[in-house]
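Undergrad: Using only what follows, build the 3D model:
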Amino acid sequence: MLDLADELNRWAEEGRDFAVATVVSVGGSAPRGPGAALAVDRRGTVIGSVSGGCVEGAVYDLCVQALQDGATVLERFGYSDEDAFAVGLTCGGIIEVLVTPVRADMPDGKVFATALSAAARGETVAVARVARGPAALLGRALLVHADGTHAGGLDGSHAGGARAGDGDLLPALDRTALAEARGMLEAGRTGAVEISEDGSRCPGGATLFVETRVPPPRMIVFGAVDFAAALVRAGRFLGYHVTVCDARPVFATRPRFPEADEVVVDWPHRYLRSTGTDGRTVLCVLTHDAKFDIPLLETALRLPVAFVGAMGSRRTHQDRDRRLREVGLTDGELARLRSPIGLDLGARTPEETALSIAAEIVAARRGGTGVPLTGSGTPIHHDVDVDVDVDVDVARAEAAA
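TA: So this is what the prediction gives:
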C-alpha cells in the first residue's frame, strides 16, 4: 500500500473508495517483492503492479470484489503444470497477495488514510496488518510513526494515539505488532513476521505483514567530474537521494549537476564526518587524487555504510591501498573498499561507467554475482538484501589515470 502512497493519498483526499492488493510473501523467481501493490478504485482506475503482468487481471477482479463486499482476502498465485491456462506466474515463482478494501465507512479507513497522508508527506511510518490468521482480524491495521506514536489496532479494541512506552496498556497482539513495526521501521525493511495467538514472536498463530516508508537512502558522490554527472542520474533512477561533494567551488556547481539533490562545496572527508549516514548509504569516490581520497577513505571505511567504492586505475588502487595502510587501516577495513569501482562492462563513456557502478551497487545490495545469467545457473531473484564481496575485475575509462 505504501508503495503507492502518493497516488492513493490523492484518491483518499478526493473521497474515493478503493481496494489495494499488496504482495506479502514471495517464493522462487517472483517478479516483484513484498510491498509491491496494485490498487483499483470504484471507477475501475488501476495503478501499480504486483507481478509485472502475470496475474494482474485476476488481482483486479479480487479488488473489485473487495470493494463490493468489504472483505479482506489473502490469495496465493503460483505456477501450475497441470493447467496451462490457469492464472499464475509463468516465471515459476509464488506470491501471496493481501487484498484490502479502503472505504471511509470501514473501521480501518481512517488509519489507512492517515498512513497514506503521512507517507505522501515524506514522513517515516510503518503499517502492520494481519495477513494470515483469524478471519475477524484479517487486514486489521496498526499505524506506527517514527516518534513511537501509533493509531489503530489489530484486535479492534485500541483507538490509538498512545506512545510506544505505554505498551502495557495495549492488548498482547498490538504490543507485539508495535515492537515488530518499530524494529522494521528502524531498519527500513518491509516483510512478514510469524506470531502466536497470544502475541508472542514465534511461528504459528498468525502472520503479521509490516510495510515501512522511510526516506530514500543516500548516495554521496565525491568528485565533481564528468563521470559524476552520469552517476547522479543513475543514482536518482535507483531511488537514491544524491549529493555531490567537491572542495573546488568552480566545479561543484548547481548548473553542472542540475539533477543532484544537493551540491556541496567542502573537503570530502570533512563533509563526510559532519553529514548523516546509515547502513543504506552508498559512497562513491571519483576524485582519484590522493590528497582527497586518503583522508576521505580513512573516514569512509570506518563507517557502517552499505557501500564504499573508489575510481581509478589498478596502479592508482595499489598506491591508494599502500597509503591507507600507512594511516592505520586494517585488512578488514580495506576489504570493504570496492576499487576499481564498478562491474566489468567494458565501459568507456561516462554513462557506461555510471551503469557499471550502479550495477555493482545493486549486486552488492541484492547479493548478486555480476556474472551473465545466461548459462550461469545462479538465481535470478534473491530473497534478501545482503552486502557481499563480489570479486570482479573492472575496466575503467580513465585507466591511464
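Undergrad: from here on, contacts and neighbour counts on C-alpha atoms
TA: OK.
Undergrad: what's the closest non-adjacent residue to residue 20?
TA: residue 39 (4.3 Å; CA to CA, 6 or more residues apart in numbering).
Undergrad: State the distance from that neighbour to residue 47.
TA: 5 Å (CA to CA, to the nearest Å).
Undergrad: got the contact list for the residue nearest to residue 20?
TA: 18, 19, 20, 21, 46, 47, 48, 60, 63 (CA atoms under 8 Å, 6 or more residues apart in numbering).
Undergrad: Run a quick check on the first one versus residue 40, I expect a contact.
TA: Yes. With contact taken as CA atoms under 8 Å, residue 18 and residue 40 are classed as touching, separated by 5.5 Å.
Undergrad: so what sits against both of the two?
TA: Residues touching both residue 18 and residue 40 (CA under 8 Å, 6+ apart): residue 63.
Undergrad: Here is the second sequence; please produce its structure so I can put it next to the first one:
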Amino acid sequence: MYLTDRSAPVQAGTDRRRRRGPAPKVAPVVLALGAVSLITDVSSEMVTAVLPLYLVTTLGFSPLGFGTLDGVYNGVSALVQLTGGHLADRVRGHKLLAGLGYGLSALCKPLLLFAGSLGTFGTVLALDRTGKGLRTAPRDAMISLSTPAGNEGRAFGVHRAMDTTGAMLGPLAAFLILRAAADGYDAVFGVSACVAALGVVVLVLFVPGGQQGTGRRQGPHVEEAGLTYEPEGTGAADARDGKPPVNVREVLALLRLPRLRALAGCAALLGLTTVSDAFVYLLLQRRAGVGEEWFTLLPLGTAVVFLLLAVPVGALADRVGRRTVFLTGHVGLLSAYALLLWAPHAPLLAPVVLALHGTFYAATDGVLPAALAGLVPEHLRASGLAIVGTSQALARFCCSLAFGAAWTAWGDGPALAGSAVGLLCCAAVAGVVLRPTGGTR
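TA: Coordinates of the predicted model:
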C-alpha cells in the first residue's frame, strides 16, 4: 500500500528530471557561497596570518596569554553555532542568519586597529567569532540541502576549495602589505575590513534566499528516532507552513540519533588534541628556524595543499567512505606532530609539515558535515550541523587553553608530545566508535 500511494509522485518527479536533464553535482548556490567564503577568507586569513607574531613579539603576550586568545578565537563560535543553526531552521532563514554572521565579522575587523591589550583583543575576537558561529551552520545547511544525495563530499570539497583559495590569498596579501606599508599591521587590519565588507555585498546580491531541499528520503537512523520529514510539495510539508518549523524539543530529539551522537562525540574527542593552526605555525617557525619576515607565508603552504586536495578527497570520501577519509586525515596530522618533535632540523621540515597540515584539513573539514547529510532531516539540517560543529569547536577551545598553559609551564616540546600521544589514543577510540553499521560509511 505504501509503494502504491507513492508511485505517482515518484514517477512524476522522475519525468520532470528527465525533461530537465540530470541535476548538476555542484549546485549554483554552492558556487555562490564558495565565492562569498573566498572573499571573506582573504579578509580573515590576512588577520590570522599576522596575529600570532604580532601578539607574541610586538605586544609581548606569553604563550598562555596567546593560548587564551586563540581559545576565544576558536571557542566563542562554538557557543553561538547552536543558536545560529536553530534560528536558521526555526525561521527558515538560512541566508538571513548567514548574512548577519558575515556582517558582524566584517564590522569587527576595523576595531582591531584600536585593540592593544589582552582584554580588548579578546572582546573584538569574541565578537568576530560570534559572527562565524552564526553563519557556519546555516551556510553548510544551504550547501547540504542543495546537493543531490551521494555528492555531498564533492560539494563540500568544492566549497572548501574556494574557501581555501581565499585562505591562500590572505597570507600572501598580508605579506605584501607588511613589506610595502610603514605601519604594516594597521594596514593589514584596515584592508581586511574592506575585503570583509565586499564579501557581505556578494552574499546579499548573488546567493539566492530561501531554504532549498533535495526532497530525498532520510536514512534508517532518522526514521528510527521518529524524525521523519516529508519532501516539499507533500501535505506534511505544506502543513508545516502555518507553524514554527522547528522547536527546541525537535532539536534535542536529534541527540537520539546514534550516529549523530557518535560523530559529535568523536569530533569533540579528536578536537581535544588538535593543536590550533596558530600554535602549529609558531612551533614550525621556532623549530625550523623560519625567519619572522616569512612567518605570514606559512598558512599559505597549508592553504595550497588544502586547495589542491579538497575536491578529489571529498569525491574520494563519497566513494570509499567518509569515516575512512576522516580518520586518515588525523593520521596525517599526527605525522606532522611527530616530525615537529623528532626532526626539528630536517631540511624539508617546513614544506612536509605544511603538506600534512593541508592534507588533514582536506580530509576532515568538508568530510565531517558531508557525513551528516543522510543522518539529519532536512528541516533540522542546520541544527544538526551546529551540534557537531559546536562539540568540535568547544574541544579545540579547551585544547588551546591547555596547550598554551603546558607550553608556558614545561616548554613547547613536552606540550606537543602530550598532544601527539593524546591524538593517537583518541584516533584509535574514534576508529572503533565510527565503525560502519547499517549501511553507513
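Undergrad: Kindly provide the TM-score of these chains.
TA: Once superposed, chain against chain, the TM-score is 0.22 (TM-score structural alignment, normalised by the length of structure 1); 162 aligned residues with a CA RMSD of 7.6 Å.
Undergrad: three-state assignment of the residue nearest to residue 20 of structure 1?
TA: Following DSSP: H, G, I helix; E, B strand; the rest coil, we place residue 39 of structure 1 in the strand state.
Undergrad: now the helices for the stretch 1-150 of structure 2?
TA: 2-20, 28-53, 63-91, 94-108, 118-145 (DSSP state H, counting those that start in this stretch).
Undergrad: Figure out which of these is closest to residue 265 of structure 2.
TA: Closest to residue 265 of structure 2 of the helices of the stretch 1-150 of structure 2 is helix 63-91 (CA to CA; 14.5 Å).
Undergrad: Could you quantify the relative orientation of the closest one and helix 28-53 as an angle?
TA: Per axes from the mean of the first three to the mean of the last three CA atoms, to 10 degrees, the angle that helix 63-91 of structure 2 makes with helix 28-53 is 160 degrees.
Undergrad: Give the buried residues for helix 63-91 of structure 2.
TA: For helix 63-91 of structure 2, the neighbour count (16 or more other CA atoms under 10 Å) marks 63-90 as buried.
Undergrad: Which elements pack onto that helix?
TA: Counting by 3 or more CA pairs under 8 Å, 6 or more residues apart in numbering; DSSP states H and E, the packing neighbours recorded for helix 63-91 of structure 2 are helix 94-108, helix 118-145, helix 381-410.
Undergrad: Mean neighbour count and distance to residue 285 of structure 2 added to those, as a markdown table?
TA: Formatted as a markdown table, the helices and strands packed on helix 63-91 of structure 2 follow (neighbours: other CA atoms under 10 Å; distance: least, CA to CA, whole Å):
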| stretch | mean neighbour count | distance to residue 285 of structure 2 |
| --- | --- | --- |
| helix 94-108 | 23 | 28 |
| helix 118-145 | 24 | 23 |
| helix 381-410 | 24 | 15 |
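Undergrad: would you turn those into TSV with distance to residue 220 of structure 2?
TA: Shown next, in TSV, are the helices and strands packed on helix 63-91 of structure 2 (distance: least, CA to CA, whole Å):
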stretch	distance to residue 220 of structure 2
helix 94-108	26
helix 118-145	18
helix 381-410	16
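Undergrad: Residue 315 of structure 2: which of these is closest?
TA: That would be helix 118-145 among the helices and strands packed on helix 63-91 of structure 2, by CA to CA, at 14.6 Å.
Undergrad: other SSEs contacting that closest one?
TA: Using 3+ CA pairs under 8 Å, 6+ apart: helix 118-145 of structure 2 touches helix 28-53, helix 63-91, helix 94-108, helix 152-180, helix 381-410.
Undergrad: Just checking the distance from the fourth one to the centre of its chain.
TA: Same thing as helix 152-180 of structure 2. 13 Å (CA atoms, centre = their mean, to the nearest Å).
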